[in-house]
Structure formats: structure tokens, C-alpha cells
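*Asks:* give me a 3D structure for the following:
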Amino acid sequence: MVQIGDIQLGDFPLLLAPMEDVSDPPFRAVCKENGADLMYTEFISSEGLIRDAAKSVQKLDIFEYERPIGIQLFGSDIESMIKSTEIATAAHPNLIDINYGCPVKNVACRGAGAALLQDIPKMVKMTEAVVKATHLPVTVKTRLGWDESTKNIEEVAERLQDIGIKALTVHGRTRVQMYKGSADWTLIAKVKNNPRIQIPIFGNGDIDTPEKALEYKNRYGVDGIMIGRASIGYPWIFNEIKHFLATGQHLQGPDMAERVRIARKHLDFSVKWKGEVLGILEMRRHYTNYFKGIDHFKPYRQQLVQTDHYENVVALLDEISDKFSEAFAS
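*Replies:* This is a model prediction of the structure:
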């Protein structure tokens, strides 16, 4: 049984990665329905939270059915991280997660996210301050290192465990790699197999099929897997992996009615939570994957990303369901 503090997650939990502009409550709702064991909010700027920025505050929204759920914070100033941890704790998540992995320039170049991999003493000091600022379990997500010459994840894991984090997720790339090339899980395995390490170690990077999940589970011995990009528009991946791990058999993929049902659920929640204009706009990134691999679908995909009114999108989804269900089944 994998545990983070007193949170029980089962024998091999599947985690939904915190993804900016993706892992919001509407997306988390469909991932939870389809088997995600632990989810995180989009990462939240500590500075934004302190100055009460509307976008940062809205990201604190969590719902009972999502539990267990963590709020992920990032920042470069220790005092700001302490204050934002106190604010996040008051939103009653199950845990607090610190982002030391985000590679994008507007985060890393401000000294936050993966930038802390260049200053391990500050990372340790910041993490210790966050641990002391909350009664909740604190976890960390990070990368192998800043670049090929500074893959310091083994040292990072030991030092962060020593000051009280309860789990660590490692993305198998350096910051310089961004999302290019293949994730290297060999160092993740070294962290997991280090006899000093007692906390759960989760692997992240390139898991996009049930076969790969099983292979990496067996090869690298991690306690669980975090899934990011492969879940976008395809939340079924969590249950498909679970079924394959349990039986060695593939779960039948979603038919057209199921694809439309989940897309509609996602859309409805998105509009309810963000308003019609933004809710419809931000759904557009998901449609390609919801209807991926379907012959002759391109004209409908174009309409989905161009339609501005909720009623029209719903009518279009109904038409898609009627038109493609029979062909999809055959």
C-alpha cells in the first residue's frame, strides 16, 4: 500500500500531472471518473496568490469528489512560499506540492520551478520552510537536474526526504531538455532503489500506453506513475492502464458515444466554471485527442474549434455522435 502521510493510494497509484491550462477542475473531473488516484491543481504562483490575483485564487478551487488532491505551488522567494502555503492550506487540500520541475522560461528564468535545481541549498531551505508552514503532507515534483552535467536528483531526493517531504515525483528529463527526446528513467530507479529513501517515488515522462506502464513498473520499480500529456483528451488511459496491470488484457477503448459523453461532461463543467466564452475557448485544445484517429473527422474538428456558442457546440457533438457511432462500431 502506497501512502503519503495518512493518505492511502493503493498498491500502484496513477497520478494526474499538474499541467498549466489543462489540469483544471473540469479536466480533473473526467480523469477522476476514469481512474486517476491522485490529482493536482495547475501550478499556482506564490506571488500571485499573495497579491490575490484572480487567476491564481481560482486555481484553489477543489471539490470533494476529487480527493485526494494536492495544491501545487511554485515561487522563487521563500517568504512568499510560506505565505502562499498558509493560504493554500486554508483551502483544505489533502497535500501541498512544490513545483521544482517546470522548465518554461517565464517560470525558470524568474528563479522558480526547475531553476531551483541550480541552487540545491535554497531548494532545501525553501522546502523546509513550506513543510513547517503547514500541517499537511508536502510533496515535490522535479527533474533529473538542470542539464546533462548536473543530474543531481539522487542528492536532491535524500536532502528533501531528510527535511520532511512525504513523496517525490521525478520527471525523467533535465530542464535543458524541456520535453524533447526520451525520458531517462534509470536515475529515477536509482533514487527508488537507494536504501536511504523511504518515501514513495513516482516516475513521470513518456508513459502513453498500458504496455509501457507495465514495462516501466517492472523495470524501474517505482511506487506509481504520473501521467501528463497522454491524458489530454484521453482520460480513459488511467483505467486502461489499471486493467492491463491487473489482467494483462486490453480494456476496450471508448466508442463514439462514450467519447462524446466525456467531451460533453468536460465542456459543461468548463462553461459552468469559467463562463461560456472562456469555457468554450479552452475546450478547443482537447477535441483533437477526444476524437483522435477517426476517419473523415477533420471537417467536424474544424467546426469544433471555430464554434463560439454553447448550444451550437452541443448540437455539433450530438451530430457527431449520430453520424459516427455506427461507423465507429464497425
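*Asks:* make it CA atoms for all contacts and neighbour counts henceforth
*Replies:* Fine.
*Asks:* list the contacts of the closest residue in space to residue 8 that isn't next to it in sequence.
*Replies:* Among residues not flanking residue 8 along the chain, residue 2 sits closest, at 6.1 Å (C-alpha to C-alpha, 6 or more residues apart in numbering). The contact partners of residue 2, taken as C-alpha atoms under 8 Å, 6 or more residues apart in numbering, are 8, 9, 10, 11, 12, 13, 200, 223.
*Asks:* shouldn't the second one be in contact with residue 39?
*Replies:* I take that to be residue 9. No: judged on C-alpha atoms under 8 Å, residue 9 makes no contact with residue 39 at a distance of 11.2 Å.
*Asks:* which one of the two has more residues nearby?
*Replies:* Between residue 9 and residue 39, counted using other C-alpha atoms under 10 Å, the more crowded position is residue 39 (24 against 17).
*Asks:* tell me which element the residue lying closest to residue 256 once chain neighbours are set aside is part of?
*Replies:* Excluding the flanking residues, the one nearest residue 256 by C-alpha to C-alpha, 6+ apart is residue 325, at 5.2 Å. For residue 325, the enclosing helix or strand under DSSP states H and E is helix 310-329.
*Asks:* please state the offset of that helix from the chain centre?
*Replies:* 29 Å (C-alpha atoms, centre = their mean, to the nearest Å).
*Asks:* how about stretch 258-269?
*Replies:* The chain centroid and the centroid of stretch 258-269 are separated by 19 Å under C-alpha atoms, centre = their mean.
*Asks:* quick one: contacts of that stretch?
*Replies:* Outside stretch 258-269, the residues that touch it by C-alpha under 8 Å, 6+ apart are 25-27, 29-30, 279-280, 283, 287, 290-291, 314, 317-318, 320-321.
*Asks:* could you also give me the structure for this next sequence, so I can compare it with the first?
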Amino acid sequence: MSVKIGNIDLGEFPLLLAPMEDVSDPPFRFVCKQSGVDMMYTEFISSEGLIRDAAKSRAKLDIFEYERPIGIQIFGSEIDHMREATEIATLAGPDLMDINYGCPVKQVACKGAGSALLQDIDKMVKMTEAVVKATHLPVTVKTRLGWDDNTKNVEEVAERLQDIGIQALTIHGRTRAQLYKGEADWTLIREIKRNPRIKIPIFGNGDVDSIQKAADWRLEYEIDGIMIGRAAIGYPWIFREIRHFFNTGKTLAGPTIQERVSVCRTHFEKSIAWKGPRVGIFEMRRHYANYFKGLPDFKPYRMLLVKEENIDTIHSILDEVAHKYRNIEPVGEMA
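*Replies:* Below is the predicted model of the structure:
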């Protein structure tokens, strides 16, 4: 059975890339797309920033044809601002609009946006309705189980948001109070899938970091697809590996050191092309450790990469890494 959001056909059991602040930018999305992700989202964008025409917020609207299908995710605390931001974002030409009701960080939640709306479902419903009416695109939502253990209200959220027109719901299996600590609990996600009133696709998110988990949880929790976030950072191959296992029942070999270097280099080059040399070099620094995780004694190379400011020298260091580790299997691979 194909999963559909509006008229967007995502195929059978789609794998989605989560919108991650300072991570899910076009350079990162490029390497994930090459690894076979089925749908992606931009980094979340502040409705206030869009309305004020802030350069950082506007830059996040950049999407490219090869990325499709892609959604723009927005967040905010004011209904009118969310409506206006939806109109602005729609003009950027995404395939869908997504609302963030899940972000737990203080700068967002303490301003009444993101997961804070889980404390005021009536306002969440009104805000969602305003977004749905402000665009011709399908609207989806990403949220959490609830604010804390005493207010796990995502079942009510799912029913009420479906009733006003959202076309898919992604649920992160933690409360806001948990942030990213502890283990994600998907049992409520399964309850929502089993609710006969729920007709829209339900995607699970949180802690999927291996082929085994993806395969087991697909069956155990009966979801329509999986959204992967942190596990894809420095390891975009997770999409390829999960899809291969679903298609064949066989485990694909992990990337060689040559492939790790090649994809890291592509990410680096795209980063410079999109952000300019200074910012591109600086913002790539957070990714090196993840691309080369599991390589023995890699720290000296990582230190060189995060300090270096010359593009050619960074390429030379990557060449050296490829040569030095050419016969070494990284430890702690995907399972």
C-alpha cells in the first residue's frame, strides 16, 4: 500500500528525514537524498523571522527541484503570524507545509511555540486551522506525546487536528519534559494508528538508529512510515540500508572509508557553495566526528579538520584520511 499525503505518493512505508535545527540544511539534505530518503523537511523556520524578513529565516526557504517531495516546517506562538508565515512559505514552492508542535528547547517552548502548544490544545487547533486555510498545499504536523507524563494528550491532538484538515501526523515518542533523554515510547503512537477514527498517515519518530529497530518497530507499532533525525547525522546511509533490508531481507554492507570521505567531501563542497567559504567551512565542523565515527585514533585528524580554514588543505586532510584508513573497518557500525 502506497502512503499518500494529499496527492504526494510516498510509496510503501516511506523513510522521512526529520527537520533539525542547524542540521537539515540543503547541503545535508543533498547527501540524504543521494542515500534514498523518501521525503525531507527544511530546518524549522520562525514565523516571526519570516514576517520580519530576517535573512536567516528567508535563507531556510531555499529548496531545490531534486529535493522533492519536500516540506517547509514553521513554528510560532501567534496565530496571525503563523497564517502570514504560511502564505510567505507557500510562495517558496514546497510540496507541503509542516507545523512544529514538538520542539522542546527553551528558546522555542518558553516563548509559547513548538511543544508549548501541547499545553493549550484549543489554541493548537485554531493555529492549525489558520495554517490549513492559508495554503493550497497539504498541511502536516510534528508533535510529541504530551507536555509531561501527566499530560500525554497526543490522542486528542491526532483526532482534533485530523478533523480540521491536516493530512499526516508525525509523533516523537517522548514528552516535552523528557527533551531527548530516556527512551522513546511508541506505544501511544500504535494506539493512535489503531484508532478507527484516524485515517491520515501516522509516522513514528525517536530513537530509530538501526536497521533492526526500523524493521521491528514497523511491525510492532503498525506505523505508516518512520522519520529519522539524529541517526542520519554523519550517516546518511541509514536510509539506504533500511530500504535495502525492507526490499531484500538482507543487510547491506556499511560504507567504505572511501565512500565516507567522498560523501563528507560532497557535503563540504555543497556547504561552501550554499553558504560561502567562511560560513560553509565553519558550519561543516560539527559533522566531521560523525562521518568518521568508529575510526581508531581519529581525534588528531578531527582536530585538524575543525581548526583548518583553507579549503584546499581540508581536501588534503580528507585525502590523507582516506589513505590512512583504507584497510580499516570502522567499529560500531550500523546493525
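*Asks:* which among the contacts of stretch 258-269 of structure 1 count as buried?
*Replies:* By neighbour count, with 16 or more other C-alpha atoms under 10 Å, these hold 25-27, 29-30, 279-280, 283, 287, 290-291, 314, 317, 320-321 as buried.
*Asks:* of those residues, which is the nearest to residue 173 of structure 1?
*Replies:* Nearest to residue 173 of structure 1, judged by C-alpha to C-alpha, of those is residue 27 at 25.1 Å.
*Asks:* any idea which element the closest residue in space to the closest one that isn't next to it in sequence lies in?
*Replies:* With C-alpha to C-alpha, 6+ apart as the criterion, residue 27 of structure 1 has its nearest non-adjacent residue at 6.2 Å, and that residue is residue 266. Take DSSP H and E as the rule and residue 266 of structure 1 turns out to sit in helix 256-274.
*Asks:* could you pull out the strands for the stretch 101-250 of structure 1?
*Replies:* Secondary structure of the stretch 101-250 of structure 1, counting by DSSP state E, counting those that start in this stretch: strands at 138-143, 167-171, 201-204, 224-227.
*Asks:* quick one: the last one to structure 2 mean distance?
*Replies:* Strand 224-227 of structure 1, aligned to structure 2 and superposed, deviates on average by 0.2 Å (mean C-alpha distance after the TM-score superposition for structure 1).
*Asks:* what of the second one?
*Replies:* Averaged over the aligned pairs, strand 167-171 of structure 1 sits 0.1 Å from structure 2 after superposition, using mean C-alpha distance after the TM-score superposition for structure 1.
*Asks:* quick one: distance of that strand to the chain centre.
*Replies:* From the chain centre to the centre of strand 167-171 of structure 1 is a distance of 12 Å (C-alpha atoms, centre = their mean).
*Asks:* so which elements touch that strand?
*Replies:* Here strand 167-171 of structure 1 touches strand 138-143, strand 201-204, going by 3 or more C-alpha pairs under 8 Å, 6 or more residues apart in numbering; DSSP states H and E.
*Asks:* which one of those strands lies nearest to residue 239 of structure 1?
*Replies:* Ranking those by proximity to residue 239 of structure 1 (C-alpha to C-alpha) places strand 201-204 first, at 17.4 Å.
*Asks:* tell me the residues of structure 2 aligned with that closest one.
*Replies:* Mapped onto structure 2 using TM-score structural alignment, strand 201-204 of structure 1 covers residues 202-205.
*Asks:* can you check stretch 31-39 of structure 1 too?
*Replies:* Going by TM-score structural alignment: stretch 31-39 of structure 1 matches residues 32-40.
*Asks:* contact partners of the matching stretch?
*Replies:* For stretch 32-40 of structure 2, contacts defined as C-alpha under 8 Å, 6+ apart pick out 10, 14-19, 29, 67-71, 232, 236-240, 243.
*Asks:* ends of it, how far apart?
*Replies:* 9 Å (C-alpha to C-alpha, to the nearest Å).
*Asks:* with stretch 158-169 of structure 1 instead?
*Replies:* End-to-end distance for stretch 158-169 of structure 1, by C-alpha to C-alpha: 13 Å.
*Asks:* residues in contact with it: which ones?
*Replies:* Counting by C-alpha under 8 Å, 6+ apart, 4-5, 124, 127-128, 131, 137-142, 157, 196-197, 199-204, 226 sit against stretch 158-169 of structure 1.
*Asks:* quick revisit: and the residue nearest to residue 8 of structure 1? What does it align with in structure 2?
*Replies:* Counting by TM-score structural alignment, residue 2 of structure 1 lines up with residue 3 in structure 2.
*Asks:* just confirm residue 214 of structure 2 contacts residue 206, I think it does.
*Replies:* No: using C-alpha under 8 Å, residue 214 of structure 2 is not in contact with residue 206, being 10.7 Å away.
*Asks:* mutual contacts of those two, please.
*Replies:* Common neighbours of residue 214 of structure 2 and residue 206 (C-alpha under 8 Å, 6+ apart) do not exist.
*Asks:* quick one on the thing from earlier: which of the contacts of stretch 258-269 of structure 1 lies closest to residue 176 of structure 1?
*Replies:* Nearest to residue 176 of structure 1 among the contacts of stretch 258-269 of structure 1, counting by C-alpha to C-alpha, is residue 27 at 28.5 Å.
*Asks:* how near is residue 267 of structure 1 to residue 244 of structure 1?
*Replies:* Residue 267 of structure 1 sits 29 Å away from residue 244 of structure 1, going by C-alpha to C-alpha.
*Asks:* looking at these two, which is more packed in?
*Replies:* Set side by side, residue 267 of structure 1 and residue 244 show more neighbours around residue 267, with 24 against 17, by other C-alpha under 10 Å.
*Asks:* hmm, back to that, mean distance, the helix holding residue 266 of structure 1 to its aligned residues in structure 2?
*Replies:* Here helix 256-274 of structure 1, set against structure 2 after superposition, deviates by a mean of 0.5 Å using mean C-alpha distance after the TM-score superposition for structure 1.
*Asks:* which residue ranges form the helices in the stretch 1-150 of structure 1?
*Replies:* 25-33, 46-50, 54-58, 78-89, 105-108, 120-133 (DSSP state H, counting those that start in this stretch).
*Asks:* have a look at how far, on average, the last one is from structure 2.
*Replies:* When structure 2 is overlaid, helix 120-133 of structure 1 sits 0.2 Å from its aligned residues on average, using mean C-alpha distance after the TM-score superposition for structure 1.
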